[in-house]
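Participant: Need a 3D model of the sequence below.
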Amino acid sequence: MARQLRPVGLDFVETAPVRLVFAREISAAPEAVYRALAEDVPGWAEWFSAVKRARPLDDGARREVRLKGGTRFEETILAAKEPEVYAYRVDAGNAPGLRALVEEWRLLPAGTGTRVRWTFAADGSAPLRLVLKGSRAALGRAFRDAVTSLDRRLAS
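Facilitator: Next up is the predicted model:
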C-alpha cells in the first residue's frame, strides 16, 4: 500500500537529514543526457538497473516508477530545465520509514561531455536514515553503473 510522503520543495536537496551526492563525467552531451532523463522516462529501465519500469503521467508533470524488489513511487517533477537540471519529489511510495525524498540530477558541460551530479535527499525514521547512510557505497556504485550504461546507450 502506497503511503503519502511529506510534500517538500527543491530546497530540500540542501536541507535534508540525509544527503548523498555522487558525480561522474561521461562523454554524452548535456542535451542528450537531459533528454534521456526527462523525455525518455520509460528508457530508464534500460540503463538504470534498479528500475524495473518507469512511465510519465500527466503529460510529463509526474512519473510512476517501480524498482526491482517491489518498491513503488509516484513522483512530481520539481525542476525540468534543459539541459541543466532535472529533479523530482516522491509523493507516495511503499518504502518503509520514508517520509520525504527528492532526487536532483545536475548536468554540467565537461569538455565535449557532461559532468552528471545526482543528489539523493531523504528524510525518514531513524532506522531508515541509518540504512541510507550505510548504503552510500552501494548507491554510489548504482549511480556510476547507471550513468556509464546511459553513456553507452547514448553513444549507440
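Participant: From now on I want contacts and neighbour counts done on CA atoms only, so please keep to that.
Facilitator: Fine.
Participant: What strand or helix carries the most centrally placed residue in the chain?
Facilitator: The centroid of the chain falls nearest to Glu103 when counting by C-alpha atoms, centre = their mean (4.5 Å). According to DSSP states H and E, Glu103 maps onto strand 98-110.
Participant: From the chain's centroid, how far away is the helix or strand just after that strand?
Facilitator: Using DSSP H and E, the helix or strand that follows strand 98-110 in sequence is strand 113-124. Centroid displacement of strand 113-124 relative to its chain, using C-alpha atoms, centre = their mean, to the nearest Å, is 7 Å.
Participant: And stretch 53-64, by the same measure?
Facilitator: 13 Å.
Participant: can you check stretch 137-147 too?
Facilitator: 11 Å.
Participant: Check which residues of it are buried.
Facilitator: Leu139, Gly140, Phe143, Arg144, Ala146, Val147 (16 or more other C-alpha atoms under 10 Å).
Participant: Pick the one among those closest to Glu84.
Facilitator: Set against Glu84, the nearest of the buried residues of stretch 137-147 by C-alpha to C-alpha is Val147 (15.8 Å).
Participant: how about this one, so we can line them up?
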Amino acid sequence: MHACARVGLDFLDSAPYRIVSTVDLAITPAQLFEVLADENSWPRWATVITKVTWTSPPPRGVGTTRTVTMRGGIAGNEEFLAWDPFERMAFRFNEVSTSSMAAFAEDYRVVPTSRGCHLTWTMALQPANLAGRIGLSLGAPVMNRLFQRFLHNLRRYTDERFSAQ
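Facilitator: Predicted structure coming up:
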C-alpha cells in the first residue's frame, strides 16, 4: 500500500481535480444513509467497487475506517472525516494500492426534498505524477459520465430496495 496525503475537508474544494455528480432520490435521507452504511450495497450501484469492509466497529462516525476493493486490483484504506447522519459523510484514502494517487477524498451531501432527497457526490483527487495528471485531464469527460451513471444506478437500487416499504 502507498500512503496518501492526510487531507482534510478543505481538500474537497481545493483539489486539482474534482468530479461533482448529483441525483434526486425518492427516499428519505435516513434511508439513503442506511444504504451508504450498508457495505453490501456499494457494489450494487457503484459497479467499480467489488467489496467494502468496515474495519472499525459501530457506531459509525468521524475516524471510522473501512477498506474498499475495486476492479483492476485497486484497494483503498479510508478514514471518515465527516459523518453527520442524514446530511453528510466524507472520507479520504489514507493508503491506496496504486502509486498514482497522492490524495483522494469523497463527499456525500444530502438535502431533503419534497419527494425524498437530493445527493451531491464530490470526488476530489490529486495525482502523484505527470502520467496521472494527463490521464485525469483526458479522462475527465468519461469519468463524469461514469460517476453520473453510478448515481442513476443508485436511484434504481434505492427505488427497488424501498419500493415495498
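Participant: okay, the strand holding Glu103 of the first structure sits on what stretch of the second structure?
Facilitator: Mapped onto the second structure using TM-score structural alignment, strand 98-110 of the first structure covers residues 101-113.
Participant: ok, now stretch 138-148 of the first structure?
Facilitator: Under TM-score structural alignment, the match for stretch 138-148 of the first structure is residues 142-152.
Participant: mean shift of that stretch relative to the first structure?
Facilitator: Comparison of stretch 142-152 of the second structure with the first structure after fitting gives an average deviation of 2.2 Å (mean C-alpha distance after the TM-score superposition for the first structure).
Participant: what comes into contact with that stretch?
Facilitator: The contact list for stretch 142-152 of the second structure (C-alpha atoms under 8 Å, 6 or more residues apart in numbering) reads Ile19, Val20, Ser21, Thr22, Val23, Trp45, Ala46, Thr47.
Participant: of those residues, buried ones?
Facilitator: Listed as buried from the contacts of stretch 142-152 of the second structure are Ile19, Ser21, Thr22, Val23, Trp45, Ala46, Thr47; burial here means 16+ other C-alpha under 10 Å.
Participant: need those residues in a markdown table with distance to His118 of the second structure, can you?
Facilitator: Converted to a markdown table, those look like this (distance: C-alpha to C-alpha, whole Å):
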| residue | distance to His118 of the second structure |
| --- | --- |
| Ile19 | 17 |
| Ser21 | 11 |
| Thr22 | 7 |
| Val23 | 6 |
| Trp45 | 17 |
| Ala46 | 17 |
| Thr47 | 21 |
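Participant: mean distance, the match of strand 98-110 of the first structure to its aligned residues in the first structure?
Facilitator: Mean for stretch 101-113 of the second structure is 1.0 Å (mean C-alpha distance after the TM-score superposition for the first structure).
Participant: Just the buried positions in that stretch, please.
Facilitator: Met101, Ala102, Ala103, Phe104, Ala105, Glu106, Asp107, Tyr108, Arg109, Val110, Pro112.
Participant: Relative to Met123 of the second structure, which of the residues you listed is nearest.
Facilitator: Nearest to Met123 of the second structure among these, with distances taken as C-alpha to C-alpha, is Glu106, at 4.5 Å.
Participant: which residues sit against the strand holding Glu103 of the first structure?
Facilitator: Counting by C-alpha under 8 Å, 6+ apart, 5-8, 10, 12-13, 25, 29-30, 33-34, 83-91, 114-125, 128 sit against strand 98-110 of the first structure.
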